[in-house]
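# quick one: sequence and predicted model below, then my questions.
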Amino acid sequence: MSQYRIAVIVGSLRKDSFNKKLATALTRLGPPDFDFQTSRIDDLPLYDQDDDTNPADAVKRLKSEIAAAQGLLFVTPEYNRSMPGVLKNAIDHASRPYGQSAWNGKPAGVIGASIGAIGTALAQQHLRNVLAYLNVPTLGQPEAFIHAKDGLFDADGGIGPSSREFVQGWMDRYVAWIRSHVSA
C-alpha cells in the first residue's frame, strides 16, 4: 500500500485552538494510506531575508518536512480578516530564498474554524492567493468555512454528528485531490 505523507500546517499557536482540534479531528477522517504529520511553526524566528544564506535550524526542519511531503493541509483561524502572522511567517520561510521554495507544486487543502458566522472565509482567500503565487495547486471545492460552535467536536475530539457528514465529504474530496496530483 502506498503512503501519502501530508504536512499539516496549523495557523494557530493557542493551546486550546479550535484549529488544532480541527486538524486532529480531520486526520482521523483520512484513509489509512495517508500519514498526517503536523509541522511545527511556533519556534520559527521572524522572517528576515538576511538569514536566507544561514537559516535557523527550525527553518531547515520546516523546509525539510515540507519537501518530504506529498501534500499539504492548511488549517487556519482568521485574525483581523486575514491569515495569522505566524502562518504567513512560516510560508515566507519555506518559500525562500527565491527559487528554492519547498512549497512548489505541492497539492494542498485549506480549511479553518472560527467562532464567527463566516468562519475563516477571508483568511482562506488570502491564503489561497499566496499559495497560488507559490505554485501550490489548492482544492477549490468544496470550500469549508467551519463555524466553531457547541457540538463541532464530540467527547473524544472527533467531529460531532451534526458536522461529520460535511467534514467527511470535504476530507474525501481532499484525498481525491491529493491522489490526482501525486504519482504514488
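Nice, I can see it.

# drop to CA atoms for contacts and neighbour counts, all remaining ones
Fine.

# state which helix of the protein is the longest.
Longest helix in the chain, counting residues (DSSP state H): helix 161-181.

# distance from the chain centre to that helix, please.
Centroid separation for helix 161-181 versus its chain: 14 Å, with C-alpha atoms, centre = their mean, to the nearest Å.

# and here's the other structure:
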Amino acid sequence: MAQYKIAVVVGSLRKDSFNKKLALALAKLAPSDFLFEQVRIDDLPLYNQDDDGHPAEQVKRLKSHILESQGLLFVTPEYNRSMPGVLKNAIDHASRPYGQSAWAGKPAGVIGISVGAIGTALAQQHLRNVLAYLDVPVLGQPEAFVQAKEGVFNADGSAGDGIKKFLQGWMDAYVAFVKKPR
C-alpha cells in the first residue's frame, strides 16, 4: 500500500489554536495510508530576498518537509479578512528563489475555522489566489468554512457529532484529490 505523506501548514501560532485542533481532528478522519505531519513555521525569519542564496536552516527544513510530501493541507485562521502573516511568510520562503518553489505541483486542501459566521472564507480565498500563482492544484469542492462553536470538537480532539459527517466528506474528497493522477 502506498503511503501518502501530507505536509500540514497551520497558519496559527496560538497554543490553543482552533486551527491546530481542526488539523488534528481531520487527520483522525483520514485513511491509514495517509500520514499528516505538521510543518513548523513559528521559527522562520521574515522573508528577505537578500537571503535566497544562503537560506536559514529553518527555511531549509521547511522546504525539505514540503518536497518530501505527496500533498499539502493548509489550515488557516482569518486575520483582518486575510491569511495570517506567519502563513504568508512560510509560503514566500518555500517558493523562493524564483524557479525553485517547493510548493509547485503538490495537491492541496484549504480549510479553516473561526468564531465568525463565515468561518475563514476570505482568508481561504486569498490563500487560494497565492497557491494558484505557485502552481499548486487546490481541491475546489467541497469548500469548508467552519465556525468554531460548542461541540465542534470532542474532549479527545476528534470532530464532534454535529460536524463529523461534513468533515468526513471533505476528507474523503481531499484523499481522492491527492490520489488522482496528475
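Sure thing, it's come through. Because the structure is a prediction, the values reported are computed rather than measured.

# the longest helix of structure 1 vs structure 2, average offset?
Superposed on structure 2, helix 161-181 of structure 1 shows a mean distance of 0.5 Å to its aligned residues (mean C-alpha distance after the TM-score superposition for structure 1).

# same for that helix, what does it pack against?
helix 18-29 (3 or more C-alpha pairs under 8 Å, 6 or more residues apart in numbering; DSSP states H and E).

# which strands and helices lie in contact with the helix or strand following the helix it packs on?
Next helix or strand after helix 18-29 of structure 1 toward the C-terminus (DSSP states H and E): strand 34-38. Using 3+ C-alpha pairs under 8 Å, 6+ apart as the contact test, the elements touching strand 34-38 of structure 1 are strand 4-10.

# go again with 10 Å.
strand 4-10, helix 18-29, strand 71-75 (3 or more C-alpha pairs under 10 Å, 6 or more residues apart in numbering; DSSP states H and E).

# let me know the helix or strand that Gly112 of structure 2 is in.
Using DSSP H and E, Gly112 of structure 2 falls in strand 108-114.

# number of nearby residues for the alignment partner in structure 1 of His54 of structure 2?
Under the alignment (TM-score structural alignment), His54 of structure 2 pairs with Asn54 of structure 1. Counted with other C-alpha atoms under 10 Å, residues neighbouring Asn54 of structure 1 total 10.

# now do Asn154 of structure 2
Neighbours around Asn154 of structure 2, by other C-alpha under 10 Å: 12.

# how close does the closest residue to it other than its chain neighbours get to Asn129 of structure 2?
Leaving aside its sequence neighbours, Asn154 of structure 2 sits nearest to Gly160 (C-alpha to C-alpha, 6 or more residues apart in numbering; 5.1 Å). Counting by C-alpha to C-alpha, to the nearest Å, the gap from Gly160 of structure 2 to Asn129 of structure 2 is 31 Å.

# more neighbours, these two?
Neighbour count, other C-alpha under 10 Å: between Gly160 of structure 2 and Asn129, Gly160 has more, with 17 against 11.

# surely the more buried one touches Ala25?
Yes - counting by C-alpha atoms under 10 Å, Ala25 is a contact partner of Gly160 of structure 2 at 9.2 Å.

# need the contact list for the residue nearest to Asn154 of structure 2.
Residues in contact with Gly160 of structure 2 (C-alpha atoms under 10 Å, 6 or more residues apart in numbering) are Ala25, Glu150, Gly151, Val152, Phe153, Asn154, Leu167.

# quick one: what helix or strand has the third one in it?
So that's Gly151 of structure 2. Here Gly151 of structure 2 is assigned to no helix or strand, by DSSP H and E.

# tell me the contacts of it?
Residues in contact with Gly151 of structure 2, defined by C-alpha under 10 Å, 6+ apart, are Ala159, Gly160, Asp161, Gly162, Ile163.

# let's see that with 7 Å instead.
Residues near Gly151 of structure 2 by C-alpha atoms under 7 Å, 6 or more residues apart in numbering: Gly160.

# alignment lookup: it to structure 1.
Using TM-score structural alignment as the criterion, Gly151 of structure 2 maps onto Gly151 of structure 1.

# next, count neighbours for Phe166 of structure 1.
15.

# look at Pro31 of structure 1 and say how many residues are nearby.
By the criterion of other C-alpha under 10 Å, Pro31 of structure 1 has 12 neighbours.

# ditto for Gly116 of structure 2
A count of nearby residues for Gly116 of structure 2, using other C-alpha under 10 Å, gives 14.
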